[in-house]
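**Student:** I'd like to go over a predicted model; first the sequence, then the structure.
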Amino acid sequence: MSTIDKAMAVLSAFTIDTPELGVTEISRALDLNKVVVHRLLRELEANGMIEQDPDSKRYRLGYEVLKLATRKLSSANLLRTAIPHLDALREETGESVHLSIKRGEAILRLYIVQTRHFLRYSADVGDESPIHCTAAGKILLAYSNPDTWRELIARSIARFGERVPTDIDALCDELESLRSGKVAVDDEVFQSHLRAFACPVFDSHGRVTAAVSCGGISERVPRKRFPAMIAAIENSCATISRELGLCKPD
């Protein structure tokens, strides 16, 4: 059993019926040496996953476990709230709709509803794409810490390859404009013959938690369609954000 397996076993030993345990109890339950259990508990405690009662000296789960669970529930709530509106956005525009979150120098697709058209950009849930040259990526990057922009752009280019020449100064200027509420546009940059638009989704604290992008083959998305598609995406994101608890003054 690896160290990670042993640590997970220790965490799993705490239940609703046994919220607090001592070293001996954990050692017996897991058939592990008490010295090993004590070392694992100390390491888990140092990382906030376990805490020790100062009086009883028994251990219980720490607040870091709660924080991780809260993040998981937040993602589930995001999907549960967003999916009906993403499906409706596909019906309104006729084009593919993606829900993505930021993961380092990449975007991770949480949900995709594909266009009914035969010609489409192929992508799957769980796929990652560059953060610096996709519409959703630029939105998520724009609302991250500006001090990290250049580093993340460089890492994105290094990981995915530079699809087109990237003027980092110009991109940073674009990111500044996106923070003021503008819609991100990918006009055949990430993929030739693909046009996409993206807007942010805000949580109840006013933080950007995801990006919704919508786009399709450039022949189906001529420039005269831009205003209608942008308006549809903005309305969809505003509705999702409200349902997630965002309150904005009139």
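**Tutor:** Nice, thanks for sending it over.
**Student:** C-alpha only now, for contacts and for neighbours.
**Tutor:** OK.
**Student:** Give me the secondary structure label for the residue nearest the centre of the chain.
**Tutor:** Centre of the chain computed as the mean C-alpha position; nearest residue by C-alpha atoms, centre = their mean is I101, 2.7 Å away. At I101, secondary structure determined by DSSP: H, G, I helix; E, B strand; the rest coil is strand.
**Student:** next up, a second structure to put side by side with the first:
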Amino acid sequence: MGTITKALEMLNFFSREKPEIGLGEFVRLTGRDKATVHRHLGELEENGFLEQLPVSRAYRLGPAILRLAAVRETTHPARRLLRPIVSQLADDIGELVHVSLLQGAQLSPVFHADPKCYGTQVHFDVAEMLPLHATSSGQAVLAFAAPELCERVLGGPLPRYTDETTTDRESLLAMVERARETGIGKAERTFDEEVTSESIALFDAAGQPVGALAVIVPAVRASEEKWSQIRPLLIDAARAATHSLGGVLPPSHPLK
């Protein structure tokens, strides 16, 4: 892992629940020595990716994040285009819907909507990267991704998130193949032991997967009858999402 990667990786520790992080906590989180962490923090602060609070001396995300996010959304809009589709689907089905974009060998959340129609709700962490092997979104993406990405994911360490997380290579390949045959990824208690989800990949103009649209339902009400009602709406929304991004479904896609 290069120096730049080590420094930028530290930004991923921030979340809604952890908006400010001190030097000592960064040392604990990274497992690196204090001098190295302090140097990386100084470089990130100097370039505007972090700013240090004057009283607590803790760090929070800096203004460079806002500037770059604005540039990305202006030149290659995603959130603005996908927000109405995600929100409408969530309202139509009464469950949490989220969209994520491919970032290396993980998925980065872009937008989510939850109409909060039920007492039992799904907790969704907007800062948490989604693993490809343990989520329905990951299955949907791997089903149509280049073989190199699949090998990269399945050839690396595969952490377990719940007792139901599959880490066996052949079992994962079978799950990806089912997603390729149906066009829909399905995960039951594999990333969060209390939820089940179904997802459909989103594609770019070349028909390559760039992300996924997912519906997440608490396991206590995730009956097959409910999913049979959700799927047609999810399929229509995923088609609309791919179209809004200027993409097309690949010729081999079963939902084309």
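**Tutor:** Arrived safely, thanks for sending. This structure is a prediction, so every number in the text was calculated from the model and none was measured.
**Student:** For the residue nearest to the centre of the first structure, which residues are in contact?
**Tutor:** 107-110, 140, 209-211 (C-alpha atoms under 8 Å, 6 or more residues apart in numbering).
**Student:** For those residues, which pairs are in contact in the second structure too?
**Tutor:** On the basis of both residues aligned by TM-score structural alignment, their matches' C-alpha atoms under 8 Å, what survives of the contacts of I101 of the first structure in the second structure is 107-110, 209-211.
**Student:** Just the closest of those residues to R39 of the first structure, please.
**Tutor:** Nearest to R39 of the first structure among those is L108, at 35.7 Å by C-alpha to C-alpha.
**Student:** what does that closest one align to in the second structure?
**Tutor:** In the second structure, L108 of the first structure lines up with S108, judged by TM-score structural alignment.
**Student:** just checking, next helix/strand downstream of the host helix or strand of its match?
**Tutor:** Using DSSP states H and E, S108 of the second structure maps to strand 106-113. Going down the chain from strand 106-113 of the second structure, the next helix or strand is strand 130-131, by DSSP H and E.
**Student:** Tell me the span between the first and last residue of stretch 214-223 of the first structure.
**Tutor:** End-to-end distance of stretch 214-223 of the first structure: 14 Å, with C-alpha to C-alpha, to the nearest Å as the criterion.
**Student:** quick one: which of the contacts of I101 of the first structure is most hemmed in?
**Tutor:** L140 (31 neighbours; other C-alpha atoms under 10 Å).
**Student:** Secondary structure element for that residue, which one?
**Tutor:** helix 135-142.
**Student:** and that helix with strand 106-113, angle?
**Tutor:** 130 degrees (axes from the mean of the first three to the mean of the last three C-alpha atoms, to 10 degrees).
**Student:** Measure how far helix 135-142 of the first structure is from the centre of its chain, please.
**Tutor:** Relative to the centre of its chain, helix 135-142 of the first structure is centred 12 Å away, using C-alpha atoms, centre = their mean, to the nearest Å.
**Student:** mean shift of it relative to the second structure?
**Tutor:** Superposed on the second structure, helix 135-142 of the first structure shows a mean distance of 1.5 Å to its aligned residues (mean C-alpha distance after the TM-score superposition for the first structure).
**Student:** For the helix or strand following that helix, which outside residues touch it?
**Tutor:** Next helix or strand after helix 135-142 of the first structure toward the C-terminus (DSSP H and E): helix 149-160. Helix 149-160 of the first structure is touched from outside by 104-106, 129-132, 141-142, 168, 172, with contacts defined as C-alpha under 8 Å, 6+ apart.
**Student:** what does stretch 174-185 of the second structure give?
**Tutor:** Stretch 174-185 of the second structure has contacts (C-alpha under 8 Å, 6+ apart) with 136-140, 142-144, 186, 198-201, 253-255.
**Student:** Over to stretch 73-84 of the second structure?
**Tutor:** Stretch 73-84 of the second structure has contacts (C-alpha under 8 Å, 6+ apart) with 99, 110-112, 241, 244-245.
**Student:** For I230 of the first structure, which residues are in contact?
**Tutor:** Counting by C-alpha under 8 Å, 6+ apart, the residues that I230 of the first structure touches are 183, 197.
**Student:** Read off where the helix or strand encompassing it ends up in the second structure.
**Tutor:** Following DSSP H and E, the helix or strand that holds I230 of the first structure is helix 226-243. Per the alignment by TM-score structural alignment, helix 226-243 of the first structure matches residues 227-244 in the second structure.
**Student:** Check which residues of the matching stretch are buried.
**Tutor:** Buried residues in stretch 227-244 of the second structure, defined by neighbour count with 16 or more other C-alpha atoms under 10 Å: 227, 230-231, 233-235, 237-244.
**Student:** JSON lines for the residues you listed, including distance to T190 of the second structure?
**Tutor:** Formatted as JSON lines, those follow (distance: C-alpha to C-alpha, whole Å):
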{"residue": "W227", "distance to T190 of the second structure": "17"}
{"residue": "I230", "distance to T190 of the second structure": "20"}
{"residue": "R231", "distance to T190 of the second structure": "20"}
{"residue": "L233", "distance to T190 of the second structure": "24"}
{"residue": "L234", "distance to T190 of the second structure": "20"}
{"residue": "I235", "distance to T190 of the second structure": "22"}
{"residue": "A237", "distance to T190 of the second structure": "24"}
{"residue": "A238", "distance to T190 of the second structure": "22"}
{"residue": "R239", "distance to T190 of the second structure": "26"}
{"residue": "A240", "distance to T190 of the second structure": "28"}
{"residue": "A241", "distance to T190 of the second structure": "25"}
{"residue": "T242", "distance to T190 of the second structure": "26"}
{"residue": "H243", "distance to T190 of the second structure": "30"}
{"residue": "S244", "distance to T190 of the second structure": "30"}
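**Student:** Please consider this matter closed, and thank you.
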